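*Asks:* The amino acid sequence is not available; the structure is as follows:
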């Protein structure tokens, strides 16, 4: 694999570079699913404690993002969509990123344990370690199944939010975990199809790079089916009401339709991958809508 050494920083990093290390765009969905997991729980936290728990989820996600960028500075420098990040762009040294990531990790876990309970703190710690050690260090550069197994890291927030409120892991948050876990492959494979040249240049064995676009499109469709089942399941199981059920069915059908369009597409160049771009964009909206309806359903039934 070709590697590139990040340029030596010529200016001290400012606060915006440290914010960029936390991957704030990714963090929005993490925080939202964690918040919805907490609000859907049968136990209500004091507003100050609830805010603290969500802050801990955000800080933990930011810590994982910082450590991911610390470890992947070499391949980030080779990809167009990541070359402007603080480390490959030379605005920050790797030691600062490492210390920042470790410090945020420890602080977020300790604060979660002290503010809510140690079970939630344990899951938060596990999510950080899973993202950094299992996905980033072990899987990402070694196997095209990286995003399948590594997707568990992004599925923890609703479970953490629920655990912060209840101190337990119950069927509903476990189903939400399964939903995000199964959602992750079609979401990221849709992205990787139209940026696969970046991954190929960096030597990252994403599925479109090692198995081709056709096989990736088949896998997107195959993963969409159990994802839709996990999304709808809380309704027939009596864990959510008809409002959530109707939204889950409707939006899962749209997701499936977009996945079928991706499956039917034969384009090999990014310019012809409109269905993939549409699926990627809709997949983000999909989780926001479903988790939002889950909370709305609980409020209306209360």
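*Replies:* Okay, I see it. Treat the numbers as computed from the prediction; the structure is a model and nothing was measured.

*Asks:* all contacts plus neighbour counts: C-alpha atoms, from now on.
*Replies:* Noted.

*Asks:* residue ranges of the strands in the stretch 1-150 of the chain, please?
*Replies:* Assigned strands in the stretch 1-150 of the chain: none (criterion: DSSP state E, counting those that start in this stretch).

*Asks:* Going along the chain, name the helices of it.
*Replies:* Here the stretch 1-150 of the chain has its helices, by DSSP state H, counting those that start in this stretch, at 15-21, 24-39, 47-71, 73-76, 94-115, 118-129, 146-150.

*Asks:* Against that first model, consider the following:
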């Protein structure tokens, strides 16, 4: 039998030599790594409550609006100040939404892992965190940007937390239609940050996002229909047939396209934006029509509601890019 060999092990108090493997990690470095891990463990759940991906989508619409309002590049400081204030405000609204909805979040598979649903963050801690974020955001925007932007931001938080979460969400299938107005506010905030007021182009951009919201959110509600039904939330796909939902999505999409094209004369956009906005609108409209045709006749294929959800995000992102580029075209 082959004799076994063992590697030499250094004494606890001895330093390892190059021939005995990698040097032991200094005690100070290990303590710092452990402390950092503990901090991340505490901070990460709070970050989750702010719904970072939702914040990203909201901020995507703010920068193009600021570019349009300025007719070029606003000052970098103003852009950063507006984005910071907007992110804090959106985070506040999302945290307060999680605090209020923690009971139904426990029922829904999509949300049951939220820290307020699992108990990882206590209701009191979540409420305090949300209120502090809101107070900081409004104070920041008032002092660093302007009072108009701060007041519009306060309105956005109230619409989402009180209007949508507390009043509409559990009572009416029109919850996301009117409650979705909160998600339209970043364009008004971005415009007012540059101009100190609200102009017609900002109102039309508000309309684009307002009419975009139902065909964006209802496909998600279709996918999680059973979740919403179990939680007692009357999203339209829960209480209506898919054909009715798809028809309403088409109606809202047509209104969205109209607002996007009215921006051409209202903001002096070029033919480049007009062509891109028309093409994007037609593409997204066809996605909604395809959803309706499959709802009417399952033989045409699976409903694939989530493909419309993802298409809506692509639409809004590319339209925002088109607005940003058009501002700098020399004709």
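*Replies:* Alright, I've got the coordinates. Just so we're clear, the structure is a prediction, and the values are computed from it rather than from any experiment.

*Asks:* if we can go back for a sec, out of the helices of the stretch 1-150 of the first structure, which is closest to residue 224 of the first structure?
*Replies:* With Cα to Cα as the measure, helix 146-150 is the member of those nearest residue 224 of the first structure (12.7 Å).

*Asks:* I'd like the helices of the stretch 1-150 of the first structure written out as TSV, with distance to residue 211 of the first structure added.
*Replies:* Output for the helices of the stretch 1-150 of the first structure, formatted as TSV (distance: least, Cα to Cα, whole Å):
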stretch	distance to residue 211 of the first structure
helix 15-21	31
helix 24-39	27
helix 47-71	25
helix 73-76	20
helix 94-115	33
helix 118-129	29
helix 146-150	13
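
*Asks:* Neighbours of residue 55 of the second structure, how many?
*Replies:* A total of 18 residues lie near residue 55 of the second structure under the criterion other Cα atoms under 10 Å.

*Asks:* Would you mind measuring from the aligned residue in the first structure for it to residue 71 of the first structure?
*Replies:* Alignment note (TM-score structural alignment): residue 55 of the second structure maps to residue 27 of the first structure. According to Cα to Cα, to the nearest Å, residue 27 of the first structure and residue 71 of the first structure sit 19 Å apart.

*Asks:* Ok, residue 81 of the first structure next?
*Replies:* 17 Å.

*Asks:* For the two, indicate the residue with more neighbours.
*Replies:* Regarding residue 81 of the first structure and residue 71, a neighbour count based on other Cα under 10 Å identifies residue 71 as having more, with 17 against 11.

*Asks:* Can you pull up the most central residue in the second structure?
*Replies:* The centroid of the second structure falls nearest to residue 54 when counting by Cα atoms, centre = their mean (1.4 Å).

*Asks:* before we move on, back to that, wouldn't the match of residue 55 of the second structure be in contact with residue 58 here?
*Replies:* Yes. Residue 27 of the first structure is within contact range of residue 58, at 6.4 Å (criterion: Cα atoms under 8 Å).

*Asks:* so residue 148 of the first structure sits right up against residue 187, yeah?
*Replies:* No. Here residue 148 of the first structure does not reach residue 187: they are 10.7 Å apart, not a contact under Cα under 8 Å.

*Asks:* out of those two, which sits in the more crowded spot?
*Replies:* A direct count of neighbours by other Cα under 10 Å for residue 148 of the first structure and residue 187 places residue 187 higher, at 23 against 20.
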